[in-house]
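Enquirer: quick one, fold the following:
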Amino acid sequence: MANFCLGMCFGWTSPILPKLRDQAADSPLSYGLTTEEEGWIGSLISIGALASSFGSGHLGAIIGKKPTLILSGVSCGLITATLPMYIGEVSTDGIRGALGSSLSLFFAGGVLYVYCIGPYVSYIIMQWCCLAIPTILLIAFIFIPETPYYLAKKGRKSDLKKSLEFLRGHKGKIIEDEMNEIQTSADADTSKNGSSLDIFHDKACVKALIIICGLFIFQQLNGFSAITFNSQTIFSKAKSTLDPSVATIILGFTRMIANLIPPFIIEKTGRKSILLISALGMSLSLFALGVFFYIDAFGDASHILWIPIPSLVIFNIFFSIGFSPVPWAMMSELFPSNVKPMAASLASMSNALSTFLMTRWFPELNALGAYYSFFLFGSLTVVSMFFTVFYVIETKGLSMKKIQEKLRS
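Expert: Alright, predicted model coming up:
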């Protein structure tokens, strides 16, 4: 649900910016937005996320993941830093990757939610519809347990047992054995006296940090956030044969359906293979869009007006099976516990900064010629393929110990 709320924040501008730009009857503004103002409105969420990302991982380590996630109602930066750590600490090795990848499914659900509602209700009603979801989430948090690892670190054995019984759905010796295993791991981590700054001195941690920050940066450099924030505007500019609102809903729906796939395949095919397939599909669809807008700008594209919708649908499908879920899943896998807070904060900051760069200047670049944007996004996606081939490691089915050995090799 937390990622559902994050998805709402990202999708909000798509139906709302046209209302503000065209001075719709229900617009709270007395004037139409300029291109520069559109860029700032779309990117302001990234500035807030960037600010709150700093230290958010440490906050989760100090007060617990559950209270930090409750505070995520104040800023989405806390979600991106804390939620993957929460998933990593409550899941077993067998389902950790699948559960981590499911975060993207809920994100896509949040985007689709505002895509479906925004064009058909007033500006004020839209805000109330958005407010309802985090309110439900806040109530649901009453029943969600703290992570077993955090409770073990704090010596709260009774709460540790209750948390595991809730999460695993059974009692008995199996729970006792897992309790002992978690407590042993927590005690060992405490005795190491390591600090978050070790992330800059340990070879494995440095490589893991480059991998995860690189993945989160490329997750945005392919234009995903810029497209999500401005889908309705893009379809209008493309002279889509469908109503832009309907085309945007189709886009959101296919993204959500595509996000049902990764939890079932990520533990079978591996992270690296999915990333490469994802990048290849995205780059081809982005170049197709670039060609369409180039022809539209300098020639006659009336005979190929059908291209934008399937191209963006294909882009979203390939993004959803790879570069959307895999960085989230790997963030909970690559780092030992003593550096996870710092890693989460830095990864979240890199994601927020790259999101800001893409969303802030997309409207201006789009105004010069949409083909500039999509050729740029396609080229950067090709670069992400080389990054994946030469730097990303495979973590499928590996324990934390084996992952650290692989990073050092």
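Enquirer: C-alpha only now, for contacts and for neighbours.
Expert: OK.
Enquirer: secondary structure class for Phe335?
Expert: coil (DSSP: H, G, I helix; E, B strand; the rest coil).
Enquirer: quick one more, to check against the first:
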Amino acid sequence: MSFRDDSEDGRGDLRKPFLHTGSWYRMGSRQSSMMGSSQAIRDSSISVVACVMIVALGPIQFGFTGGYSSPTQNAIMRDLKLTVSEFSVFGSLSNVGAMVGAICSGQIADYIGRKGSLMIAAVPNIIGWLAISFAHDVSFLYMGRLLEGFGVGIISYTVPVYIAEIAPQNMRGSLGSVNQLSVTIGIMLAYLLGLFCNWRALAVLGTLPCLALIPGLFFIPESPRWLAKMGMTDDFEASLQVLRGFDTDISLEVNEIKRSVASTSRRTAIRFGDLKQKRYWFPLMLGIGLLMLQQLSGINGVLFYTTSIFESAGISSGNAATFGVGVVQVVATAVATWLVDKAGRRLLLIISSSGMSVSLLLVAASFFVKDFVSKDSTLHSISSILAVVGVVLMIIFFSLGMGPVPWIIMSEILPVKIKGLAGSVATLSNWFISWAITMTAPLLLSWSSGATFVLYMVMSALALVFTAMLLPETKGKTLEEIQFSFR
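Expert: Below you'll find the predicted structure:
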């Protein structure tokens, strides 16, 4: 049965996307004067990059949520009279909300499309930030954090999947890394603005990425692979054409996507028995494993509470040092964006996890030394410097691989048939570990900073072993080739 025949026979089961691709794409393919610049639209890289830049507003929101708690901790605790435990709950509640968002993210993205799910994610983010800005007790503070997290949970799954599905194979790694680069930009902005704004004004500024994302979604095409899966042949081809340029012959890519979709029945639900097949359980294990190990390295415990860590290390201006870390993270992630399609995913992960293990060992040793020497001694000062250097190096190495690459791998390796369910499970596992790390980090650091960083070091070493032994390279392969390799 052909793709078109299958689409027509199953038409009753198909659903239109929440934000339709729109006839102007099809009209634009015949009218070179569309939007006043035919050359810009014909240039495939400009078209795809423009789409990525718009959806990247979502990860910027993601990063701003993560970075918000660091510069505001002391002010919120003082103004609302919170204990360390209560603020730990506040910091971790975004992860709880993200777990709820992750549970339904795959189903939402499959049911109403990638654009529709991003639209849904933007609304609770905006409401959540406003609730925090007007909070006068912990109830509004906690409610706002939960709503933010719900939206971020959907964004964290949908954006990498959308980027992977629209990007040409030779650009997929670099464009996929934009997701993590945007997260780091959001974190840096939270750190920077936190130097000048009080915590209420900073929360209001947190609404801006999603307020810009909502109108931007109306100007980009839906994922062609999702449209193909839903049987919308005309819209699928129109979306792919505008992404590749109107002068580009897309027939080969169209046929490859059609064959991939035709081999997977849309009307056959995934059963747990199917997961016994290696083509399903192996990529699912890789996706879950990488996303869990990403968080077990303790990165969110460091990023959420960087200011407190620096102050405990003896740095007087913790907020300024935290902003410096944000800048370093953006630069390192930008380098990873350039490297990922050249060096490959696997090599970057090996370098990243190795470097993190050594850096975390340095931080742990520094804190252990500080506990046994006088505060006025030279060794104490040297230990403080080494702790800061170790944290900075950890974040650099994380940004080079363990930050962007697990999300790229997840979006590449999951088969079409289980992508919604498996993507939700993988994203949920990431956010669950993130919640556990964020919730326990302040308590662990107050108990023993050295022991806490030893624990994170062991997890980074485990990530190195996992990558070296199990992870295949996906650089230079189409999504269809990657999925076929697991059969």
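Enquirer: just give me the residue right at the centre of the second structure.
Expert: In the second structure, the centroid-proximal residue (CA atoms, centre = their mean) is Ser156; its distance is 4.4 Å.
Enquirer: how far away is it from Met394 of the second structure?
Expert: To Met394 of the second structure, Ser156 of the second structure is 22 Å away according to CA to CA, to the nearest Å.
Enquirer: from Ser263 of the second structure, how far out is the residue nearest to the centre of the second structure?
Expert: Ser156 of the second structure sits 28 Å away from Ser263 of the second structure, taking CA to CA as the criterion.
Enquirer: repeat for Phe64 of the second structure
Expert: 41 Å.
Enquirer: who's more crowded, these two?
Expert: More crowded of Phe64 of the second structure and Ser263, by other CA atoms under 10 Å: Phe64, with 27 against 12.
Enquirer: alignment lookup: the more buried one to the first structure.
Expert: By TM-score structural alignment, Phe64 of the second structure lines up with Met8 in the first structure.
Enquirer: and for the helix or strand hosting its match, what are the contacting residues?
Expert: Met8 of the first structure is part of helix 2-11, with elements assigned from DSSP states H and E. By CA atoms under 8 Å, 6 or more residues apart in numbering, the list of residues contacting helix 2-11 of the first structure from outside reads 45, 69, 72, 76, 79, 103-104, 106-115, 130, 133-134, 137, 225, 228-229.
Enquirer: can you give me the helices for the stretch 201-350 of the second structure?
Expert: Remark: helices assigned in the stretch 201-350 of the second structure by DSSP state H, counting those that start in this stretch are 208-216, 224-229, 233-244, 251-262, 278-296, 299-304, 306-312, 318-343, 345-370.
Enquirer: same list (the ones you listed) but as a markdown table, adding mean neighbour count.
Expert: Shown next, in a markdown table, are the helices of the stretch 201-350 of the second structure (neighbours: other CA atoms under 10 Å):
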| stretch | mean neighbour count |
| --- | --- |
| helix 208-216 | 18 |
| helix 224-229 | 24 |
| helix 233-244 | 23 |
| helix 251-262 | 16 |
| helix 278-296 | 22 |
| helix 299-304 | 23 |
| helix 306-312 | 22 |
| helix 318-343 | 21 |
| helix 345-370 | 23 |
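Enquirer: closest one to Val48 of the second structure among those helices?
Expert: Smallest distance to Val48 of the second structure across the helices of the stretch 201-350 of the second structure (CA to CA): 5.5 Å, for helix 233-244.
Enquirer: now the angle between helix 251-262 and the closest one, please.
Expert: Here the directions of helix 233-244 of the second structure and helix 251-262 differ by 130 degrees (axes from the mean of the first three to the mean of the last three CA atoms, to 10 degrees).
Enquirer: so which elements touch helix 233-244 of the second structure?
Expert: On a contact count with 3 or more CA pairs under 8 Å, 6 or more residues apart in numbering; DSSP states H and E, helix 233-244 of the second structure meets helix 23-30, helix 38-42, helix 44-55, helix 224-229.
Enquirer: mind giving me the packing neighbours of the second one?
Expert: Okay, so that is helix 38-42 of the second structure. helix 44-55, helix 233-244.
Enquirer: on that earlier part again, quick one: closest of the helices of the stretch 201-350 of the second structure to His380 of the second structure.
Expert: Per CA to CA, nearest to His380 of the second structure of these: helix 345-370, 5.5 Å.
Enquirer: quick one: the closest one to helix 278-296, angle?
Expert: Angular relation of helix 345-370 of the second structure and helix 278-296 on a 0 to 180 degree scale: 30 degrees, by the same axes, to 10 degrees.
Enquirer: helix 345-370 of the second structure vs the first structure - mean distance after superposition?
Expert: Comparison of helix 345-370 of the second structure with the first structure after fitting gives an average deviation of 1.0 Å (mean CA distance after the TM-score superposition for the first structure).
Enquirer: residues in the first structure aligned with that helix?
Expert: Taken onto the first structure by TM-score structural alignment, helix 345-370 of the second structure occupies residues 271-296 there.
Enquirer: go on, stretch 445-452 of the second structure?
Expert: Going by TM-score structural alignment, stretch 445-452 of the second structure lines up with residues 366-373 of the first structure.
Enquirer: what's the match for Gly97 of the first structure in the second structure?
Expert: Matched across to the second structure, Gly97 of the first structure falls on Gly173, judged by TM-score structural alignment.
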